[in-house]
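Engineer: Sequence and predicted structure below; questions after.
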Amino acid sequence: MSNKYFAYGAIGAALAVALGAFGAHGLKDTLSEDMLEVYETGVRYHMYHAIGLMLVALLADRIGDAKLVRVGARLLIAGIILFSGSLYVLALSDVKILGAITPLGGVAFLAGWGCIAAAALRARKKA
């Protein structure tokens, strides 16, 4: 599990860097200040969770319940897609309804971290 999810995190981090550079250099004259801030929020949370995914992958064997960790990792990926992805599209298209998808990504982030915390707590009880 750890190699696959570490790779997903690394790819996600690289993509966050590329999208951040695109936003900083390619969109600063195109987007309004408000929409650029929305875009930057997407990049920031994208990077946070890509790094988090890599850390989870590195520590997966120590965390405990492999199934619960895997579910948590998948939820982090879903969160990146839903939360950051919706913010990217919202900023680029200004289609406001897309803002309704963003909280679903936030819930996926929370559920993912909750699963990972639960796995760690279960492992602690067994130790």
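Structural biologist: Received, thanks.
Engineer: contacts and neighbour counts: CA atoms only from here.
Structural biologist: Noted.
Engineer: hey, which helix is longest across the protein?
Structural biologist: The single longest helix within the chain, with elements called by DSSP state H, is helix 33-63.
Engineer: dropping in the other structure now:
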Amino acid sequence: MERKIILTAAFLGVLAIILGAFGAHALKAVLSPEQLTSFETGVRYQMYHAFFLFFVASRKELSLKALKVIYNLVLTGVLFFSGSIYLLTTKNVTSVDFKIIGFVTPIGGLLLIFAWIVLFVTIFKKNSQN
């Protein structure tokens, strides 16, 4: 499981760098400052959670069950949160209005929050038992 988490983290990190560069260079000319700021928020949160997955993979006190739960929450959370932001902010470029998926952005954010809560609760319980 640790290998899968690390590979996913590396993939999310590489993709965040590529999308960040794409936003800073190619999209700068076609997005409004507000859209560009939103796009950068998606990139930033994706990168934060790539680092989070690296951290989680290094924690030996986490059970396989906790690792799986955190992994699935982060992966789905990044897809919903950052992915929806990418689609919503680039409607000028794609000519597709993705407004209908706007509801998944806060769901993705909640999933990311839950991943952190699972980590907190798991470590808290583990340390209080010792």
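Structural biologist: In hand now; what should we look at? For clarity, every value in this text was computed on a predicted model and none was experimentally measured.
Engineer: Now the TM-score, please.
Structural biologist: With the length set by TM-score structural alignment, normalised by the length of the first structure, the two chains reach a TM-score of 0.91; 125 aligned residues with a C-alpha RMSD of 1.3 Å.
Engineer: still on that earlier bit, quick check: the helix or strand that the longest helix of the first structure is followed by aligns to which part of the second structure?
Structural biologist: In the C-terminal direction, the helix or strand that comes right after helix 33-63 of the first structure (DSSP states H and E) is helix 66-79. Residues 64-77 of the second structure are matched to helix 66-79 of the first structure when aligned by TM-score structural alignment.
Engineer: can you list contacts of that stretch?
Structural biologist: Here stretch 64-77 of the second structure makes contact (C-alpha atoms under 8 Å, 6 or more residues apart in numbering) with 1, 5, 49, 53, 56-57, 107-112, 114-116, 118-119, 122.
Engineer: chain center to that stretch, what's the gap?
Structural biologist: Computed by C-alpha atoms, centre = their mean, to the nearest Å, the chain-centroid distance of stretch 64-77 of the second structure equals 12 Å.
Engineer: same check, this time on stretch 36-55 of the first structure
Structural biologist: Centroid separation between stretch 36-55 of the first structure and its chain, computed with C-alpha atoms, centre = their mean, is 6 Å.
Engineer: To what extent does that stretch diverge from the second structure after superposition?
Structural biologist: After superposition onto the second structure, stretch 36-55 of the first structure sits on average 0.6 Å from its aligned residues (mean C-alpha distance after the TM-score superposition for the first structure).
Engineer: got it, and stretch 103-122 of the first structure?
Structural biologist: Mean for stretch 103-122 of the first structure is 1.0 Å (mean C-alpha distance after the TM-score superposition for the first structure).
Engineer: Onto which residues of the second structure does that stretch map?
Structural biologist: Using TM-score structural alignment, stretch 103-122 of the first structure pairs with 106-125 in the second structure.
Engineer: Counting neighbours, show which residues of that stretch come out buried.
Structural biologist: Neighbour counts over stretch 106-125 of the second structure (16 or more other C-alpha atoms under 10 Å) mark 108-112, 114-116, 118-119, 123 as buried.
Engineer: Please consider this matter closed, and thank you.
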